[in-house]
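Engineer: Quick one, structure for this:
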Amino acid sequence: MILRTLTAAIVVALAAPAVMAQEVKTPLYTVVDGTKVDAKTLNGFRSWRQANCAACHGANQEGLAGPSLVERLKVLSKDDFVKVVLDGRIERGMPPHKDAPVVTKNIDDIYAYLKGRSDGAIKTARVTGIE
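Structural biologist: Here you go, the predicted structure:
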């Protein structure tokens, strides 16, 4: 009896990671043909434009007065990205955006758009919706 219980516990413990691995994750962004994106990512692009981030980071996110976000998002985690955008980096000229509703309400979508650019999935700075 004890052997059966122990064996059953081992089987359950070994199977747990396999069950957890089967969880389906929602993709961060969806891109078709390098320029057509899902609604959330399109909203991120529009929010990026509305917040005028291009004034410092360039229209193609490749840097201007501010750094290239195409390169920075290759190494910056989402949490770090959110912290930098909301809190700013005053010493480097990055103002905080925690009081900018277009940014705070859409930070996840902005991240998805910029991450798609950084990953190379989104080929051009201007995107349209998937039809």
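Engineer: C-alpha only now, for contacts and for neighbours.
Structural biologist: Will do.
Engineer: Helix, strand, or coil at the residue nearest to Val84 when sequence neighbours are not counted?
Structural biologist: Spatial nearest neighbour of Val84, excluding adjacent residues (Cα to Cα, 6 or more residues apart in numbering): Pro96 at 7.6 Å. Secondary structure assignment for Pro96 (DSSP: H, G, I helix; E, B strand; the rest coil): coil.
Engineer: how many other residues sit next to Pro96?
Structural biologist: Applying other Cα atoms under 10 Å, we find 15 residues neighbouring Pro96.
Engineer: Equivalent analysis for Tyr29, please.
Structural biologist: Per other Cα under 10 Å, the neighbour tally for Tyr29 reads 20.
Engineer: distance of it from Val103?
Structural biologist: Per Cα to Cα, to the nearest Å, Tyr29 is found 18 Å from Val103.
Engineer: and what of Val85?
Structural biologist: Distance from Val85 to Val103, counting by Cα to Cα: 8 Å.
Engineer: same check, this time on Leu28
Structural biologist: Per Cα to Cα, Leu28 is found 18 Å from Val103.
Engineer: swap in Leu76?
Structural biologist: Counting by Cα to Cα, the separation of Leu76 from Val103 is 18 Å.
Engineer: and for comparison, fold this next one:
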Amino acid sequence: MEREEDKLLDHEYDGIQELDNDLPPWWLNLFYITIVFAFAYTLYYHVFDAGSLQIDEYRQELNPNYEKPAKSTMLIPGYTSPYFTKAAEETPKSMLASTLIAAPPKKTIAQPSVEPEVQPLTPLTDDASLERGSQIYVTNCVACHGVNGEGTIGPNMTDDYWINGKGDLASIVEVITEGRIAKGMIPWKSTLTEQQIMEVGSYLLTLQGTNPANAKAPEGTKVGTE
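Structural biologist: Presented below is the predicted three-dimensional model:
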């Protein structure tokens, strides 16, 4: 076995000498494993584009209709991997904006851009329906509109100002059903039933005029309430 004196390096600092010991095998093996993992990860996610990145999963959560854009998978002209192009880097803000605004277009016949015609609806007023509507609101809407409808990311639901529609039940149901992707609100028609949308819409009407604490400033146009 090699003596400790034979392992000493020639230099010393303030009387402290250094031994020339090999790294432990377990440390070296772990280091080699990380290199192999990084290489495989880069190929899987960034070269062959076989897996979904976190931003794609996040976009799918925001917009159920989001489809991951098709990319060329080999190093040929048109390949868009940031590792092989000089394209400008996307920021989290720009990626979110592209998710909310540039949703994949569906093949439909072009129609004139008009506001959808909304038929009048009668609000549900029974306690059972309003209680179910309250539970739906707490489960799905609080994050954007606040516990009491005061508004956080989304608009205040308790005042007379509305960005979409006239503040009546029909307008509220239409917005919940179809969403407003450009404003960050997804369509809920694939998540909630028509009855559930009626219940939560009717519950929202009960919040109007309640003046909760920390209410968000008015947005949109002032309209008359029913």
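Engineer: ok so, going back, Val85 and Val103 of structure 1: which is more packed in?
Structural biologist: The residue with more neighbours, out of Val85 of structure 1 and Val103 and counting by other Cα under 10 Å, is Val103; that gives 21 against 17.
Engineer: That one: which element?
Structural biologist: If you go by DSSP states H and E, Val103 of structure 1 is part of helix 101-104.
Engineer: and what of Phe31 of structure 2?
Structural biologist: Counting by DSSP H and E, Phe31 of structure 2 is found in helix 25-42.
Engineer: do Leu3 of structure 1 as well
Structural biologist: Per DSSP H and E, the secondary structure element for Leu3 of structure 1 is helix 2-21.
Engineer: what's the matching range in structure 1 for the longest strand along structure 2?
Structural biologist: For structure 2, the strand that runs over the most residues, judged by DSSP state E, is strand 8-13. Mapping strand 8-13 of structure 2 onto structure 1 (TM-score structural alignment) gives no aligned residues.
Engineer: name the helices or strands packed onto that strand?
Structural biologist: strand 16-19 (3 or more Cα pairs under 8 Å, 6 or more residues apart in numbering; DSSP states H and E).
Engineer: just checking, what packs against the strand it packs on?
Structural biologist: strand 8-13.
Engineer: quick one: contacts for the alignment partner in structure 1 of Met198 of structure 2?
Structural biologist: Aligned by TM-score structural alignment, Met198 of structure 2 pairs with Asp108 of structure 1. Counting by Cα atoms under 8 Å, 6 or more residues apart in numbering, Asp108 of structure 1 makes contact with Gly44.
Engineer: which SS class is Asp108 of structure 1?
Structural biologist: The three-state label given to Asp108 of structure 1 by three-state DSSP is helix.
Engineer: ok, now how distant is it from Val11 of structure 1?
Structural biologist: For Asp108 of structure 1, the distance to Val11 of structure 1 equals 39 Å [Cα to Cα].
Engineer: likewise Ala18 of structure 1?
Structural biologist: Look at Ala18 of structure 1 and Val11 of structure 1: by Cα to Cα, they are 11 Å apart.
Engineer: mind listing the strands for structure 1?
Structural biologist: Assigned by DSSP E, structure 1 shows strands spanning 31-32, 36-37, 128-129.
Engineer: for those, which one ends up most surrounded?
Structural biologist: Most buried of the strands of structure 1, by mean neighbour count (mean count of other Cα atoms under 10 Å): strand 36-37, with a mean of 22.
Engineer: could you say what helices and strands it packs with?
Structural biologist: strand 128-129.
Engineer: what's the matching range in structure 2 for the strand it packs on?
Structural biologist: Mapping strand 128-129 of structure 1 onto structure 2 (TM-score structural alignment) gives no aligned residues.
Engineer: How about residues contacting that strand?
Structural biologist: Against strand 128-129 of structure 1 from outside (Cα under 8 Å, 6+ apart): Thr35, Lys36, Val37, Asp38, Ala39, Leu42.
Engineer: Kindly recompute the last result at 6 Å.
Structural biologist: Here strand 128-129 of structure 1 makes contact (Cα atoms under 6 Å, 6 or more residues apart in numbering) with Lys36, Val37, Asp38.
Engineer: what do you get for stretch 85-93 of structure 1?
Structural biologist: Met94, Pro95, Pro96, His97, Lys98.
Engineer: Which residues are in contact with the third one?
Structural biologist: When contacts are counted by Cα under 6 Å, 6+ apart, Pro96 of structure 1 is found next to Leu86, Asp87, Gly88.
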